[in-house]
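1. need a structure here:
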Amino acid sequence: MTFETAWQQALYGPAGFYRRAEPAEHFRTSVGAGRLLASAVARLAEGAGLHRVVDVGSGRGALLADLHALAPGLDLVGVDVVPRPAALPDRIEWVQSPGGAALPAGLPLDGALVLAHEWLDDVPCPVVERDEDGRWRTVLVEPGSWSRTLGAAPSPAELEWLHRWWPVPPGGGEPGERAEVGLARDRAWAELVRAAPASLLVAVDYTHHRTDRPPGGSLIGYRDGAACPPVPDGACDVTAHVALDAVAAAGTAAGAARTVLVDQRTTLRALGIDGRLPDHALAGTDALGYLEGVTRASQAAELLDPAGLGGFGWLLQTTPGGQADALLDMVGG
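-> Next up, the predicted model:
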């Protein structure tokens, strides 16, 4: 079967990774660094004049729970492949999705902050490799052994995407080079944009750009907190970085009014998060407050680290009717 089909089954099939695993046990995200990410999302909603947050790819709802604690006036909606987590506060709405790029109908996306935090990297897509003649071929896998072979040429639409978004490097493509064709991610994002009038849509993910695509592709697995081979057997997360520049173009074509594409460090600093330590003199007058300040600074440093989470890409797009222009001016610098 194609690697894309195996990938979809491995993550979202009846015994798929996301249906039975606890993701936090296998990899760390920005949600794990305290409530600072939630505070940034709350400021985004406030700055855009929005009172509803729809979190697409919510995992087990940790970000929504933090938002509920920080901004209880927000209407919160979680969307994920699993049933409603038992520990989620009652006021948070939960919608179960089929998984991958497929979303349930009727999501309340109008006039909302629509957040896709590390969602698109788990939308399976075709994996291609250059053959001995330098031509792109679709990667196939053998179920059970998971050995890989090369199949037919990609479809015309996939080849067009590769030509535009994963260009041949200087000197020509080399046999064995790989790429992930991001059409499914582009289409999933465009669907959200079309369904969300007067909204602010935000995608946060591992990313690369047209000028620095990795020649070996970015497919990787995660198991028990460590990177591992991306074997689509359901025992590990299988993920690939997102071509957020292509996603942004798809959003614009679908009707987005404005676009900002920046890294996480830039975005969070614009939203008031920094890694400065509290004044040491505070330790003598308010030891608990000082320790809390040190903890916040440590969490902020992790979120802002350009070699780590701070290097994540943030795509922010508005749709006509929204009021987020001043916010995007601030975040985009």
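2. Please count neighbours and contacts with C-alpha atoms only from this point.
-> Fine.
3. S39 reaches L67, doesn't it?
-> Yes. Look at S39 against L67 with CA atoms under 8 Å: they come within range, at 7.1 Å.
4. Pick out whichever of the two has more residues nearby.
-> Shown here are S39 and L67; by other CA atoms under 10 Å, L67 has more neighbours (25 against 21).
5. got the contact list for the more buried one?
-> 38-39, 41-42, 74 (CA atoms under 8 Å, 6 or more residues apart in numbering).
6. Using PyMOL, define a selection of the buried residues within the residues you listed.
-> Selection of buried members from those for PyMOL, criterion 16 or more other CA atoms under 10 Å:
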select buried, resi 38+39+41+42+74
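7. ok, how many other residues are close to the residue nearest to Q9 when sequence neighbours are not counted?
-> Distances taken as CA to CA, 6 or more residues apart in numbering place G16 nearest to Q9, at 6.3 Å, with adjacent residues excluded. By the criterion of other CA under 10 Å, G16 has 20 neighbours.
8. next one: A86
-> Other residues close to A86 by other CA under 10 Å number 8.
9. S155 now?
-> Around S155 there are 11 residues (other CA under 10 Å).
10. any idea how far A250 is from it?
-> Going from S155 to A250 by CA to CA, to the nearest Å gives 19 Å.
11. Same question for D205.
-> For D205, the distance to A250 - CA to CA - is 16 Å.
12. Then E142?
-> Going from E142 to A250 by CA to CA gives 33 Å.
13. Those two: which is more packed in?
-> With neighbours defined as other CA under 10 Å, E142 and A250 compare such that A250 has more, 21 against 13.
14. run this one through as well so I can compare:
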Amino acid sequence: MTWMRWRPAMEAALYGPEGFYRRPEGPAGHFRTSVHASPHFARAVARLLTEVDEALGHPPELAFVDVGAGRGELLAGVLAAAPAELAGRLRPYGVEIATRPAGLPSTVLWTAAPPSGVTGLLFANEWLDNVPLDIAEVDEDGVLRYVEVQPASGLERPAEPVEDEDARWAARWWPALRPGERVELGGPRDTAWATAVGTLERGLAVAVDYAHRRADRPAFGSLAGFRDGREVRPVPDGSCDVTAHVALDSAAVPALHSLWTTQREALRALGVSGGRPPLALASSDPVAYLRALGGAGEAAELTDPAGLGGFGWLAQSVRMPVPRSLEGVAGWQTLMP
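-> Okay, here's the model as predicted:
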């Protein structure tokens, strides 16, 4: 049987010719993201886009770069919600390895990598958790070793000690000392995010994902699989999504003005609230009341701290002021090397 380190196994399982993200049904056929949960999410991103435009001084061309665009659901929602005054200047990009989906507006540029030198908003919703990475485990002698996996079965075994670069990353960002503790080595994700942010000439880069920080790393990791709406064993055979939560504090590009917050706080700052409509509306306009009640339920799902609201948001501004809605969110700081 073939044994592989987790990173190449994930790469093949997710993005190879028969990989999960090339399947015709797309991610929405297996799990709900914030984009699928409610149009409130796309509207909030559209509001953030207009505030980025304002902070940038209304440039002649404003990019919206959707990294990990899936089947274009967020792009379509943002374009539908964007104000008319942006229409002539907005340049939307879908960044995805899958084939361009049918039905997207012709203005959307579909590409396998973020475009370079653009000005605007780069948004990566649940992308970094699917950037492949290696996994390591502490052995009985306290040595951190790579974990190998059989792609067909998901069986694992310890392999050679981690290389110097990964050892340095673990020591700084995910120190593990006790036998059996696991480390999800996030260096490739740090590089992927830095590369994406580096494509912005000016603008805001936002990564949204299930995440953790150094103080609360999961001792035994977060590797998981998803298929048909339920969690399954993370077998890297292409039949399921294989994902792990993101060390967003490690991914943050140094020396940029940066915000770490939760989705709950970010969306509330952007006008998404799960508050119930006034009861008086039920008497004066029952249809409007039911519509508002449904919208409040969707907003509550997006901001639930035990669910989607618990996502981490990492926002980094590149040669631009902080958008006004985010100014009031606690957590802005300049992260230095």
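15. And the TM-score between them?
-> Scored against TM-score structural alignment, normalised by the length of structure 1, the superposed chains reach a TM-score of 0.90; 315 aligned residues with a CA RMSD of 1.6 Å.
16. re earlier: what residue in structure 2 is paired with the residue nearest to Q9 of structure 1?
-> Counting by TM-score structural alignment, G16 of structure 1 lines up with G19 in structure 2.
17. Its match: what's it in contact with?
-> By CA under 8 Å, 6+ apart, the contact set of G19 of structure 2 is 12-13, 237-239.
18. Is there a neighbour count for the aligned partner of L48 of structure 2 in structure 1? I'd like the number.
-> Aligned counterpart of L48 of structure 2 in structure 1: L44 (TM-score structural alignment). By the measure other CA under 10 Å, the count of residues near L44 of structure 1 is 21.
19. again with S147 of structure 1
-> S147 of structure 1 - counted by other CA under 10 Å - has 10 other residues nearby.
20. which ones are touching it?
-> Residues in contact with S147 of structure 1 (CA under 8 Å, 6+ apart) are V141.
21. can you check L219 of structure 1 too?
-> When contacts are counted by CA under 8 Å, 6+ apart, L219 of structure 1 touches 180, 230, 238-241.
22. Repeat the analysis, applying 7 Å as the threshold.
-> Applying CA atoms under 7 Å, 6 or more residues apart in numbering, we find L219 of structure 1 in contact with 230, 239-240.
23. Is G284 of structure 1 part of a helix or strand, or is it coil?
-> Counting by DSSP: H, G, I helix; E, B strand; the rest coil, the backbone at G284 of structure 1 sits in helix.
24. Give me the distance between it and L277 of structure 1.
-> From G284 of structure 1 to L277 of structure 1 the distance is 15 Å (CA to CA).
25. more neighbours, the two?
-> It is L277, of G284 of structure 1 and L277, that has more neighbours when counted by other CA under 10 Å, with 16 against 9.
26. looking at it, that one is touching A297, isn't it?
-> Yes. Between L277 of structure 1 and A297 there is a contact under CA atoms under 7 Å: 5.6 Å.
27. who touches both of these two?
-> Common neighbours of L277 of structure 1 and A297 are not found (criterion: CA under 7 Å, 6+ apart).
28. sorry, back to before: ok, the contacts of L67 of structure 1 vs T319 of structure 1, which is closest?
-> Comparing the contacts of L67 of structure 1 against T319 of structure 1 with CA to CA places V41 closest, at 17.9 Å.
29. ok, how many other residues are close to the residue lying closest to E18 of structure 2 once chain neighbours are set aside?
-> Of all residues not flanking E18 of structure 2 in the chain, G238 sits nearest, at 6.5 Å (CA to CA, 6+ apart). The number of residues packed near G238 of structure 2 is 25, by other CA under 10 Å.
30. Enumerate every residue touching G238 of structure 2.
-> Each residue near G238 of structure 2 by CA under 7 Å, 6+ apart is listed here: 13-14, 18-20.
31. can you count the residues close to the residue nearest to P230 of structure 1 when sequence neighbours are not counted?
-> Nearest non-adjacent residue to P230 of structure 1, counting by CA to CA, 6+ apart: G221, 4.1 Å away. By other CA under 10 Å, 20 other residues sit near G221 of structure 1.
32. quick one: G221 of structure 1 is in a strand?
-> Yes. Under three-state DSSP, G221 of structure 1 sits within a strand.
33. Quick check: the aligned residue for it in structure 2?
-> Match for G221 of structure 1 (TM-score structural alignment): G225.
34. Do I have it right that that match meets D241?
-> Yes. With contact defined as CA under 7 Å, G225 of structure 2 counts as touching D241 (5.3 Å).
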